[in-house]
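[1] Sequence first, then the predicted structure, then my questions.
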Amino acid sequence: MTTTPRSPASISITRLLRGLGLAAASVAASVAATLPAHAADKFTFLTNWYAQAEHGGFYQAQATGLYTRARLDVTLKMGGPQVNLMQLLMAGQADCIMGYDVQTMKAWEQGIQAVTVAAAFQKDPAVIIAHPQIKKFEELKDKTILVGSAGLVTYWPWIKSKYGFTDSQVRPYTFSIQPFLADKNIAQQGYLGSEPFSIETEGKIKPTVFLLADQGWPPYATTVVCSVDTVKTKPKMVAAFVKASMEGWKSYLAGNPAAGNALIKKDNPNMTDALIANGIAKMKSEGVVFGGDAATQGVGIVTDERMKKTYDMLVANKLLNAAKVDLKKTYTTQFVKDLKVMP
């Protein structure tokens, strides 16, 4: 078979087209190199207090690049005693906040549309601390109990109804352990990783610590709470933040927490290594993050059954007006039900 030879003109045109193709590809590559990569979405998360081990999963996610890999540019802002989290959330100063079931459900009574999207803590770390001679919670019935203003409108009514305690037992808690150390007939409120450690360190006694969650107190704690608007308009960002945060909690408690701890101490220079270590140890030993439903359904899980239990308890103790609050609007499981960040 004979072939028709290509003319010099056709060869020149072919070479020209190839050259133009190569040049175009080169130009495209050069332009692409000068363009910025896909910008990370800015996301602000406001915590409920000064940085501490109990916030460690979020700081770990920041420190180890989990948020960055999720294409999020996350800012962690500390809360504090004068910080109104819900107000700042509704004002758009944060995309989501560190919340608490009781607070979030009650917010709906005032028309604040806030939604729980994940729960880092399967157990609320709230505790009642007693002197060593007290072995059972029921033995506190004739003791003076120091309770702060927040406790009086959350767990105290539940304690009264379940154990038959009375308001006559209550005295104000002033966030000092000295009254407790001075009187063996006094018990006080506390936080699992904080006051018991201070009492052991300063008082040289090992107190009896009752974790309210182990007594039946049902709310989740250290939740991720967003506005209804954020959930509707930024679902991918919320999903990415929840996933990276829960992976952060797994890394913090099951891996090396050093990176997260460094950021915690940077934000809160008053935080000591000993207090951080104690907080981590207590979260592990008491199953605060990995216990409950998280053991089988993954870190951050929120279930309908658990939320209904909290809702019903609040209504029964006249802490929530059922006529004003639709339980189903206060939370969503869409971001955690299939997440499966297993401990």
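    It's in.

[2] Please count neighbours and contacts with C-alpha atoms only from this point.
    Will do.

[3] in stretch 85-99, what counts as buried?
    Using 16 or more other C-alpha atoms under 10 Å as the test for burial, stretch 85-99 gives 85-86, 89-90, 94-99.

[4] Any idea how far apart the tips of that stretch sit?
    Stretch 85-99 has its terminal residues 8 Å apart, counting by C-alpha to C-alpha, to the nearest Å.

[5] all strands for this protein, in order.
    Assigned by DSSP state E, the chain shows strands spanning 41-46, 72-77, 96-100, 114-121, 126-130, 144-147, 170-172, 186-191, 208-211, 221-227.

[6] Just put those in CSV and tack on distance to residue 273.
    Formatted as CSV, those follow (distance: least, C-alpha to C-alpha, whole Å):
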stretch, distance to residue 273
strand 41-46, 23
strand 72-77, 20
strand 96-100, 23
strand 114-121, 22
strand 126-130, 22
strand 144-147, 28
strand 170-172, 30
strand 186-191, 18
strand 208-211, 22
strand 221-227, 21
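
[7] Can you tell me which of the ones you listed is most buried?
    Ranked by mean neighbour count, these are led by strand 114-121 with a mean of 28 (mean count of other C-alpha atoms under 10 Å).

[8] okay, pairing it with this:
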Amino acid sequence: MQLNWLPEPQFGGIYAAQARGAFAARGLEVTIRKGGPDVPAVALAASGKVEFALAAADEVVRIRAGGADVVSVFATYQTSPQGLMTYAARGLKSIEELLRAGGTLAVQPGLTYVEFLRKKYGLDAVELVTYQGGIGQFLARKDALDFAQQCFVTSEPIAARRAGVEPATFLIAETGLNPYTSVIITRSAYLAEHRNVVRSFCEALREGWEAYLHDPAPANAVMRGLNPSLDAETFALAAEAQVPLIRTEETRARGLGCQTPERWATLVRQLEDLGAVPAGAVKPEDCFLDLLGAPAPAPGK
């Protein structure tokens, strides 16, 4: 299992599944490999060097358009945690207001949502600069109040608040672009040959995420040992912040990790409209497989 970043709460259910023996109980021997800025998690899965990896749904569509046959089998974040943050003191109420207010916007080049925002709102009023990671730029410009940056709403806003600067945070999902995030991918060939293994893996993930959302402390302790750059309070705050992004009305009805054809069809159409993938190059139904279905109702229901 190849992560696409260092151990953090966004992977809490994976570590919880391992810690509570959910993989082992299903006869699976799972090694969780840390990611980082130089770890090509999607490419490792597409090439078969790992059986499973983390990706975003828009990455799945893009790589399938390029000929890689990967499929999403579990969607952790039902609402994407990607966002923009600026200073609360600016009094801005939406991404549209932010983009029309001027100033500087720090983003990583090539992000799907940057092109989506450019097409929907225009970016002429802001100066785009390259995001350098973390909140260093954000803190350095706090007196000018003319800066905004990309963020995960479960990460950088927490760091800014703990550094004494109150952020205003806006979800990209609120603009209409909401790809599943932290999806588990595997190759279609592996899925065809080992369908029961993949199903068992997803069952263990669902168990792990249920456990983590109920009590993140045990898995947080494991991840802190692997990523000491984050302290216990940051782990706890991030775990709490991500709950409504993972557990939604959809997952209450259909189970954690669920995916729908409608969401994938919308995403493919949006990427086609942006020119990110050729029209007709990717069939939404080929991008995912929901192996688990809805959980059984509780006794008496």
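    Thanks, I have it. Just so it is clear, the structure is predicted and the values come from calculations on it, not from any experiment.

[9] Please state their TM-score.
    TM-score of the superposed chains, computed with TM-score structural alignment, normalised by the length of the second structure, equals 0.91; 291 aligned residues with a C-alpha RMSD of 1.8 Å.

[10] could the buried residues of stretch 85-99 of the first structure go into a markdown table alongside distance to residue 177 of the first structure?
    Below are the buried residues of stretch 85-99 of the first structure laid out as a markdown table (distance: C-alpha to C-alpha, whole Å):
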| residue | distance to residue 177 of the first structure |
| --- | --- |
| 85 | 27 |
| 86 | 30 |
| 89 | 33 |
| 90 | 35 |
| 94 | 34 |
| 95 | 36 |
| 96 | 33 |
| 97 | 29 |
| 98 | 26 |
| 99 | 26 |
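
[11] sorry, back to before: between the strands of the first structure, which gets nearest to residue 10 of the first structure?
    Among the strands of the first structure, strand 41-46 comes nearest to residue 10 of the first structure, with 51.7 Å by C-alpha to C-alpha.

[12] The closest one - contacts with which helices or strands?
    strand 72-77, strand 96-100 (3 or more C-alpha pairs under 8 Å, 6 or more residues apart in numbering; DSSP states H and E).

[13] Show me where the stretch 1-150 of the second structure has its helices.
    Applying DSSP state H, counting those that start in this stretch to the stretch 1-150 of the second structure gives helices spanning 12-19, 41-46, 57-65, 95-100, 112-121, 136-140.

[14] Out of these, the one nearest residue 265 of the second structure is which?
    Going by C-alpha to C-alpha, the one of the helices of the stretch 1-150 of the second structure nearest residue 265 of the second structure is helix 57-65, 10.4 Å.

[15] In the first structure, point out the residues matching that closest one.
    Mapped onto the first structure using TM-score structural alignment, helix 57-65 of the second structure covers residues 101-109.

[16] Quick one: end-to-end length of stretch 218-238 of the first structure, please.
    So stretch 218-238 of the first structure: terminal residues 25 Å apart, C-alpha to C-alpha.

[17] Pull the contacting residues for residue 14 of the second structure.
    Shown in contact with residue 14 of the second structure (C-alpha atoms under 8 Å, 6 or more residues apart in numbering): 205, 208-209.

[18] In helices, which of the residues you listed appear?
    205, 208-209 (DSSP state H).

[19] Trace residue 118 of the second structure over to the first structure, please.
    Looks like residue 118 of the second structure aligns to residue 160 there (TM-score structural alignment).

[20] Settle this for me: that match is touching residue 166, isn't it.
    Yes: the pair residue 160 of the first structure / residue 166 is scored as a contact, 6.0 Å apart, by C-alpha atoms under 8 Å.

[21] how many other residues sit next to the aligned residue in the second structure for residue 201 of the first structure?
    By TM-score structural alignment, residue 201 of the first structure lines up with residue 162 in the second structure. For residue 162 of the second structure, the tally of surrounding residues (other C-alpha atoms under 10 Å) stands at 12.

[22] Kindly report the same for the one 10 residues further on.
    With neighbours defined by other C-alpha under 10 Å, the count for residue 172 of the second structure comes to 26.

[23] Quick check, it in contact with residue 94.
    No: using C-alpha under 8 Å, residue 172 of the second structure is not in contact with residue 94, being 10.0 Å away.

[24] can you give me the helices for the stretch 201-343 of the first structure?
    228-233, 235-254, 258-267, 273-285, 294-297, 304-316.

[25] Ok, which of those helices comes nearest residue 203 of the first structure?
    Comparing the helices of the stretch 201-343 of the first structure by C-alpha to C-alpha, helix 273-285 comes nearest, at 15.7 Å.

[26] ok and the closest one relative to strand 114-121, angle-wise?
    Computed with axes from the mean of the first three to the mean of the last three C-alpha atoms, to 10 degrees, the direction of helix 273-285 of the first structure lies at 90 degrees from that of strand 114-121.

[27] Centroid-nearest residue for the second structure?
    residue 181 (3.1 Å; C-alpha atoms, centre = their mean).

[28] what's the counterpart of that residue in the first structure?
    In the first structure, the residue matched to residue 181 of the second structure (TM-score structural alignment) is residue 221.

[29] and that match, how far is that from residue 260 of the first structure?
    Using C-alpha to C-alpha, one gets 20 Å for the distance from residue 221 of the first structure to residue 260 of the first structure.

[30] got it, and residue 207 of the first structure?
    29 Å.

[31] for residue 331 of the first structure, same thing?
    In terms of C-alpha to C-alpha, residue 331 of the first structure sits 28 Å off from residue 260 of the first structure.

[32] Pick out whichever of these two has more residues nearby.
    More neighbours surround residue 260 than the other of residue 331 of the first structure and residue 260, with 26 against 23 (other C-alpha under 10 Å).

[33] How about that one, nearest residue that isn't a chain neighbour?
    residue 60 (3.9 Å; C-alpha to C-alpha, 6 or more residues apart in numbering).

[34] swap in residue 227 of the second structure?
    residue 7 (5.9 Å).

[35] same thing with residue 19 of the second structure?
    Excluding the flanking residues, the one nearest residue 19 of the second structure by C-alpha to C-alpha, 6+ apart is residue 219, at 7.0 Å.

[36] For whatever residue of the first structure lines up with the one you found, which residues are in contact?
    Counting by TM-score structural alignment, residue 219 of the second structure lines up with residue 260 in the first structure. By C-alpha under 8 Å, 6+ apart, the contact set of residue 260 of the first structure is 56-64, 252.
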